[in-house]
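Peer 1: sequence-free structure coming up:
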């Protein structure tokens, strides 16, 4: 247990956590919605700063990030816990146990050891991922500050539910983020995630202003968020508020955790892809469909393949200093590792 940041005293021993936009009001001894931040005698503590539950070397494409250091490795880390309660969570064994029965597992691995491992493995970045990095923000800040000194970049894979103060704390140290935009309906967020769409949208715009490279992921779930109108609303939002150059990853759902809806038909995903392109997005990708043509990056100007992919593997690169090798069009993103 370590002292936490981002909280304020309220009265007597009551406090309010300000790490995420739930702004949990905690009486003495109570934990937040995440299950890993606790009020002890009128002060907020984190239960996970020294409990890393996952540490893996991943292709950066797995985050997914297709326009940020493509083909590179990223050292991915996470603790247990999450401030959402998605009934379709793909990582529920990591995110939900602290809330269900108080289980918090993990190892105490120092920031220096994490960065030493990243350097030994040739990772160009560290990713805070798998669960929700906002709830282990103390660890994120400690590692990311040191990573920046070492020339290693930092990636946030997040549900986008930070508090404004948390985003400002993270702002100088994060270079890229993949953010889940799970739906474009408030009722979806309330019923299936116990959260709010409006907060996520506000935070996406905040992240954009911070200068982070953003890519958006939508898990398309059969019968829940797969209507053409909702998908069009998401695409229009990305274009109007984040920019048409912002990649949109449309990911295939498979039954998981508490939800047993049928897997997303490929035809639904392909329709979503068409919608994204019709709205005017430059870069639309389908996820969890290895071998599909939509895994590759196409030049918005000439239409030729600038990065060919299969799954997380790069097959062909037709970029020169971040520009299309065929027509010299500037492709949005950070391709500095390819120069």
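Peer 2: In hand now; what should we look at? Nothing here was measured: the structure is a model prediction, and the numbers come from that model.

Peer 1: from here on, just use CA atoms for contacts and neighbour counts.
Peer 2: Will do.

Peer 1: gap between the closest residue to residue 141 other than its chain neighbours and residue 115?
Peer 2: Excluding the flanking residues, the one nearest residue 141 by Cα to Cα, 6 or more residues apart in numbering is residue 170, at 6.9 Å. Between residue 170 and residue 115 the computed distance is 18 Å (Cα to Cα, to the nearest Å).

Peer 1: what ranges does the stretch 1-150 of the chain have for its helices?
Peer 2: 92-95, 97-100, 111-120, 137-149 (DSSP state H, counting those that start in this stretch).

Peer 1: make CSV out of those and add mean neighbour count.
Peer 2: Converted to CSV, the helices of the stretch 1-150 of the chain look like this (neighbours: other Cα atoms under 10 Å):
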stretch, mean neighbour count
helix 92-95, 20
helix 97-100, 17
helix 111-120, 16
helix 137-149, 19
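
Peer 1: make JSON lines out of those helices and add distance to residue 38.
Peer 2: Shown next, in JSON lines, are the helices of the stretch 1-150 of the chain (distance: least, Cα to Cα, whole Å):
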{"stretch": "helix 92-95", "distance to residue 38": "17"}
{"stretch": "helix 97-100", "distance to residue 38": "12"}
{"stretch": "helix 111-120", "distance to residue 38": "23"}
{"stretch": "helix 137-149", "distance to residue 38": "14"}
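
Peer 1: let's bring in a second model and compare:
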């Protein structure tokens, strides 16, 4: 019998043995199971600016952890080697929430302030994020989420009480572009609004030539962000050819700067990245 997964907007109908689009959730004998719980593909102590977060504890380090799977399918994904794999394909090691939090605490002496859930899409396995974040908080440390925000209220609410900061990837401001990536603009906008009411939020937009790189789109995006809060920092980031999008060159640096300047008409804090 097929079961419906409700973790994201796709609501995948899964037969026994079948993975959802995200590659992380599976129908196992009629039960929907999170197959990436505690299965880590990447662990590194990163500068917090790499998340990117420019206005949250700048100059600090944060222990960054990732698993596998993603509910979008961006053809330019930088981490496709983990985000586009499922439990049968990914190379992982198991790290319990308790051990992750303990490791984060051990790294305080090197300047670590907490844990960032990142690299793949963390919320396809939100249960691990929730469980680890609770323990990290008990150690008196910070939790950071790096997400595409393409999740309903129930999933966001499961982790939001434990998050101190987020970087949310706002792919564009047009629904037709989101559909090309396998997402939904309104879902992401609702996610951003709720997050901005509860923790520090910064946004990132990757400027892809021929896709979301017009002045009109940036004006529309910046105006919408300002309607939520004009002090939300926006990172305007340069595209480089990657994975299934090798058919065009990198975004012109001056175009990134021009679009960032456009965004500053509405927003107080605008940064450029990958330039």
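Peer 2: Ah, there it is. Just so it is clear, the structure is predicted and the values come from calculations on it, not from any experiment.

Peer 1: next, the TM-score between them, please.
Peer 2: Here the TM-score for the pair of chains, by TM-score structural alignment, normalised by the length of structure 2, is 0.95; 271 aligned residues with a Cα RMSD of 1.3 Å.

Peer 1: so what's residue 221 of structure 2 closest to, chain neighbours aside?
Peer 2: Looking at residue 221 of structure 2 with Cα to Cα, 6+ apart, the closest residue is residue 173, at 5.5 Å.

Peer 1: go on, residue 75 of structure 2?
Peer 2: residue 244 (4.8 Å).

Peer 1: now do residue 281 of structure 1
Peer 2: Closest to residue 281 of structure 1 by Cα to Cα, 6+ apart is residue 244, at 4.5 Å.

Peer 1: on that earlier part again, what's the counterpart of the residue nearest to residue 75 of structure 2 in structure 1?
Peer 2: Residue 244 of structure 2 maps onto residue 258 of structure 1 when the alignment is built from TM-score structural alignment.

Peer 1: returning to what we had before: for residue 160 of structure 1, see how far away the residue nearest to residue 281 of structure 1 is.
Peer 2: From residue 244 of structure 1 across to residue 160 of structure 1, the span is 20 Å (Cα to Cα).

Peer 1: of those two, which one has the most company?
Peer 2: residue 160 (26 against 21; other Cα atoms under 10 Å).

Peer 1: tell me the counterpart of the more buried one in structure 2.
Peer 2: Checking TM-score structural alignment: residue 160 of structure 1 goes with residue 149.

Peer 1: unless I'm mixing things up, that match is touching residue 169, no?
Peer 2: Yes. Between residue 149 of structure 2 and residue 169 a contact is recorded at 7.0 Å, counting by Cα atoms under 8 Å.

Peer 1: which neighbours do the two share?
Peer 2: In terms of Cα atoms under 8 Å, 6 or more residues apart in numbering, residue 149 of structure 2 and residue 169 are not both contacted by any residue.

Peer 1: who are the contact partners of residue 90 of structure 2?
Peer 2: Taking Cα under 8 Å, 6+ apart as the test, what residue 90 of structure 2 contacts is 41, 68, 82.

Peer 1: aligned partner of it in structure 1?
Peer 2: Under TM-score structural alignment, residue 90 of structure 2 pairs with residue 104 in structure 1.

Peer 1: and for residue 135 of structure 2?
Peer 2: In structure 1, residue 135 of structure 2 lands on residue 146 (TM-score structural alignment).

Peer 1: which one in structure 1 is aligned with residue 169 of structure 2?
Peer 2: Match for residue 169 of structure 2 (TM-score structural alignment): residue 180.

Peer 1: tell me, how many residues neighbour residue 57 of structure 2?
Peer 2: 12.

Peer 1: what's it in contact with, if anything?
Peer 2: So residue 57 of structure 2 contacts residue 48 (Cα under 8 Å, 6+ apart).

Peer 1: which strand in structure 2 has the most residues?
Peer 2: Secondary structure of structure 2 read by DSSP state E shows that its longest strand is strand 200-207.

Peer 1: and that strand, which stretch of structure 1?
Peer 2: The aligned range for strand 200-207 of structure 2 is 213-220, by TM-score structural alignment.

Peer 1: try stretch 27-45 of structure 2
Peer 2: Under TM-score structural alignment, stretch 27-45 of structure 2 corresponds to residues 39-57 of structure 1.
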